[in-house]
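Colleague: Any chance you could fold what I've pasted below:
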Amino acid sequence: MAKNKRLSTWLRSGVIEQNIKDTLKSTLDKLHSICPLNISRTSLRDSLHDNLYHDEAFRQNPAYKIIFNWFEASSQKTRSARPVAIFKKTRLYSSVVGQ
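Modeller: Reported below is the predicted structural model:
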């Protein structure tokens, strides 16, 4: 839990504004390469996502708004790209029921 708090504090320290790139992936790659904590890219992405979605004051900075919009666009793309399985509903008939 302490590592998550340190990661959140590090993300709020202004490191994002200094290292923002053209895409979400390249920004996350850059942040991961300079992060002083031993964390995975997934942990970094999840922590940044949580900060952006759960703290509106954090999201007010223009650099953070750009990243927030990237997350929004990627979540919409992911939702529409998921395969959907449709199962035909069938009724079960039994002559034993009710006798």
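
Colleague: Going by C-alpha atoms from here, please, whenever you check contacts or count neighbours.
Modeller: OK.

Colleague: Counting neighbours, which bits of the one helix or strand Ser47 maps to end up buried?
Modeller: Under the criterion of DSSP states H and E, Ser47 resides in helix 41-54. Across helix 41-54, burial judged by 16 or more other CA atoms under 10 Å covers Leu44, Arg45, Ser47, Leu48, Asn51, Leu52.

Colleague: Alongside the first, I'd like the structure of this one:
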Amino acid sequence: MTTDDQFIQYADRIIFVDENTASAAELLTWDLKTYLSNVVIVGRSTFGNGVGQKVFEDAKQRIMVYVVSHYWNVMRNNVSNLCITPDIKIKGKSLDSYMKQVR
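Modeller: Below is the predicted model:
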């Protein structure tokens, strides 16, 4: 259990994203941005993957089942094919490109 004097206050929460940011990482980014006032997203637009799939296979019985699920953000919106647009856009792919924006 933590007490108030152990709680760390952050001025900003900075999340780095790019076109490879997908699925749960996108949901976490979206939800933090929705519910916290001090979140800044830096990078390039995300992948927009709001769909997951799982395959169950039984070769002996020749059965294969595909289960498709859609990810929903905390606002109960289906986020399939929706990219996150950063607050601060960058062009480079190096860590330094991101860190320049943070500094």
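
Colleague: Provide the TM-score value for the superposition.
Modeller: Superposed pair, TM-score by TM-score structural alignment, normalised by the length of the first structure: 0.27. Supporting alignment: 46 aligned residues with a CA RMSD of 3.9 Å.

Colleague: ok so, going back, and the helix holding Ser47 of the first structure, what does it pack against?
Modeller: helix 2-10, helix 24-34, helix 62-81 (3 or more CA pairs under 8 Å, 6 or more residues apart in numbering; DSSP states H and E).

Colleague: how about the ones you listed in a markdown table, adding mean neighbour count and distance to Glu17 of the first structure?
Modeller: Formatted as a markdown table, those follow (neighbours: other CA atoms under 10 Å; distance: least, CA to CA, whole Å):
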| stretch | mean neighbour count | distance to Glu17 of the first structure |
| --- | --- | --- |
| helix 2-10 | 13 | 12 |
| helix 24-34 | 16 | 10 |
| helix 62-81 | 13 | 6 |
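
Colleague: In TSV: those helices, plus distance to Gln18 of the first structure.
Modeller: Listed next are those as TSV, based on distance: least, CA to CA, whole Å:
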stretch	distance to Gln18 of the first structure
helix 2-10	13
helix 24-34	10
helix 62-81	9
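
Colleague: and Tyr52 of the second structure, what helix or strand is that in?
Modeller: Not quite, residue 52 of the second structure is Gly, not Tyr. strand 51-58.

Colleague: Just confirm Ile41 of the second structure is within a strand.
Modeller: Yes. Per DSSP: H, G, I helix; E, B strand; the rest coil, Ile41 of the second structure lies within a strand segment.

Colleague: Might one say that it is in contact with Glu26?
Modeller: No. Contact criterion CA atoms under 8 Å: Ile41 of the second structure and Glu26 do not qualify, at 11.0 Å.

Colleague: When those two are compared, which one has more neighbours?
Modeller: Higher neighbour count among Ile41 of the second structure and Glu26: Glu26, with 24 against 20, using other CA atoms under 10 Å.
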